[in-house]
Every structure is written in structure tokens, then in C-alpha cells.
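Participant: Pasting the sequence and the predicted coordinates here, then a few questions.
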Amino acid sequence: MFDRFMKFLKDLPGAGGDRAQDDSDDPRLAAAALMVHVMEADGVEEDAERAKLREALTRAYGLAGRELDEFVARAEEQVHQSVDLYAFTSVLKRHLDEQARIEFIGIMWEIVFADGEMSELEDNIVWRVAELIGVDRRDRVAMRQKADPNRTDEPEL
């Protein structure tokens, strides 16, 4: 799954390391902000969640040290200044095709389950993001099942 996460991040427009002129239309920053948002949703920021996010950003964009800290801080700042999810989801909806949006929901689930559990708040955030970017319930649930380390073989679709 982590390889899929890395491919997704590398395939985002502007992933070659160039910074978008305007943060408000940078799909890499929008994706990172949504991942930060879901990571913070339950009020408990687990080291495993933050480590997964930082490792992915390092591998995908070659960010390390101060540069990585600044990118994560930009994403966190965007989250804390936002009043809703639309600012981020509208960017992803404009820049990603349907399959990439489904994959992004899978990535959000991987961040949720990085600590081995899912809170109702995290579930709600992923559901809302999926709705806003046009990912249907069936695909959202399928991606959750793929990411859930405690899943059974019973489909919930």
C-alpha cells in the first residue's frame, strides 16, 4: 500500500519539486493538508501517523530536514486557517481524475489506520472528503477495507 501512496504523491502535478505559484491551487499542498486534517481529527496525533506522512513526503518530493518541516508547517497552516474542506477538495477535484481521487481516499484511510484504529471523527472526515471529491460510497468503503489492518474477509458493500 505504501508504494501506491508514493506513486500517487509523485504523480500529482508539480511533483517534480517546483513549488506552485499559488498555494491555494497546489494539489500537493491540498493533499498534504487533507492528510494533516484527518491525522488531527481525533485530537490525538499519533507518532505513527506523523511518521507515515513525513516519510511519504520525503520519498515523493525529496524533502528532508528544514525543507520537509516547512512543507508540513505550510500544510498545517492551511488546515488551521481553513473554515472548511472545500478549499482543498476543490483543488483535488480539478487536478485529479476519478481513479486518482479514489486512490487518494485510500491514502487517507492509510493515514487513519497508521495507528491501528479508526475514530468516528476520522471516519467522518474521510466520508466528507470522498463526497466532496466525487468518490462514491462503494469505492470509499472498498478503500477502507483495503487499509484496515483489522478487517475481516466479509465485504461491507
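Facilitator: Now that the structure is in, tell me what you want to look at.
Participant: going forward, measure contacts between C-alpha atoms and count neighbours the same way
Facilitator: Will do.
Participant: what's the closest non-adjacent residue to the residue nearest in space to the middle of the chain?
Facilitator: Taking Cα atoms, centre = their mean, the centroid of the chain lies closest to Met35, which sits 3.5 Å from it. Leaving aside its chain neighbours, Met35 sits nearest to Met108 (6.1 Å; criterion: Cα to Cα, 6 or more residues apart in numbering).
Participant: Pull the number of nearby residues for the one you found.
Facilitator: Counted with other Cα atoms under 10 Å, residues neighbouring Met108 total 29.
Participant: Repeat that for Asp69.
Facilitator: The tally of other residues near Asp69 (other Cα under 10 Å) stands at 13.
Participant: sorry, back to before: the residue nearest to the centre of the chain and Glu110 touch, don't they?
Facilitator: No. In this structure Met35 lies outside contact range of Glu110 using Cα atoms under 8 Å: 9.7 Å.
Participant: The structure to be compared is supplied as follows:
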Amino acid sequence: MLEGLRQFIADVVSPHETPAFDDNGYQLAATALLIHVISLDGEPNAAERRKLHSLIELRFGLDRGSASRLIAQAMLAEGEAVDLYRFTSVIMREVDEAGRQRIVEMMWELVYADDTVTEFEDNVVWRASELLGISTRDRVDLKHRVASRRSAPPA
């Protein structure tokens, strides 16, 4: 565990050829939204952190180090934000509806990562979805899709 923390810190602070993520980029904005979701009920637990990292790597096509740097930068941005609009407005400018639905789906995946859905988490996904132009029906369908994957027996 200590080695993992050392590697994370090294990945974040060491200079790599990967540039910093653009403050106006949708990846940073989406990651900040995701961090907001997992931070609602306190400090993110290990399952939430692992899920966040795997989603960022998979959905954005990043290697482990780049994903770690994006997460670190997004944590700073999320900590400075006063509302969700800062992030959703960037996403609305840069991402089509299908992409915005994938971001909402990622939010639900993080909500379900700890097997507990709080009213605060449900509410923030609802608010973010509204700001992202995702219909109530699509938001609920995405929630049910993620929930059913969580409860489905392994193949």
C-alpha cells in the first residue's frame, strides 16, 4: 500500500512528456464532476478511488500515470469550484449528447462503487444531468443500467 502511494505521488509530481490537462478541457471538467460525486459522503474509500482511476483510464484512453495526473489536477479544480456549472458548461461546449450520457453513466458507476446510494449522490447526479442536458428518462435509464450490471451474476 505504501508503495502504491509513493508511485501515485511520483506520477503526479515527476515531469513526464504528457502535458498538463487544459483547464478548459472536458476531461478535466468530467473528472472534477466525478470527484465531486465520490466526495459527497466524506473521504472517498478505496473502492471509489479504484473505480475512478479505472474509469478515467478506460473512458479517456489514458495510461496510469496520465490518469493520476488528471485526477490530481481535477481534485484541485473541484476544490476551488463553487458550483457544478463551471464543469458542466465546459462539457456542454465540447461533448455531444452521447458523450454527456457516458459521463452521467460514469457518475452512476461511482455512486454504486461503494454499494450505497445516498440522497446527496442521487441529487448531485440529477443536478449535473440537468445541466448537461440529459433528460430525466435517460438519467433514470442510465441509473438502472448501472445498477443492473452491479447486481448481475458474473459471466
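Facilitator: Received, thanks. These numbers were taken from a predicted model, which means no experiment stands behind them.
Participant: Superposed, what's their TM-score?
Facilitator: After superposition, the two chains reach a TM-score (TM-score structural alignment, normalised by the length of the second structure) of 0.77; 131 aligned residues with a Cα RMSD of 1.9 Å.
Participant: Near Glu67 of the first structure, how many other residues are there?
Facilitator: Counted with other Cα under 10 Å, Glu67 of the first structure comes out at 12.
Participant: same check, this time on Arg149 of the second structure
Facilitator: As a burial measure, Arg149 of the second structure scores 11 neighbours (other Cα under 10 Å).
Participant: Tell me how far it lies from Gly99 of the second structure.
Facilitator: Between Arg149 of the second structure and Gly99 of the second structure the distance is 20 Å, computed by Cα to Cα, to the nearest Å.
Participant: cool, and Ser68 of the second structure?
Facilitator: In this view, Ser68 of the second structure and Gly99 of the second structure are 22 Å apart by Cα to Cα.
Participant: Contacts only, for the residue nearest to the centre of the first structure.
Facilitator: Residues in contact with Met35 of the first structure (Cα atoms under 8 Å, 6 or more residues apart in numbering) are 53, 108, 111.
Participant: For stretch 113-127 of the first structure, what is the distance to the chain centroid?
Facilitator: Here stretch 113-127 of the first structure shows a centroid-to-chain-centroid distance of 12 Å under the convention Cα atoms, centre = their mean, to the nearest Å.
Participant: what about that stretch, how long is it end to end?
Facilitator: Distance between the boundary residues of stretch 113-127 of the first structure (Cα to Cα) amounts to 15 Å.
Participant: what's in contact with that stretch?
Facilitator: Contact with stretch 113-127 of the first structure is made by 38-39, 41-42, 46, 48-49, 52, 105, 108-109, 112, 140, 147-150, as judged by Cα under 8 Å, 6+ apart.
Participant: List the buried residues of that stretch.
Facilitator: Across stretch 113-127 of the first structure, burial judged by 16 or more other Cα atoms under 10 Å covers 113-115, 122-123, 125-127.
Participant: Quickly check those residues for the two that are furthest apart.
Facilitator: Asp115 and Trp127 (18.9 Å; Cα to Cα).
Participant: wait, Thr110 of the first structure sits on Ala147?
Facilitator: One thing to correct before we go on: residue 110 of the first structure is Glu, not Thr. Yes. Applying Cα under 8 Å, one finds Glu110 of the first structure in contact with Ala147, separated by 5.4 Å.
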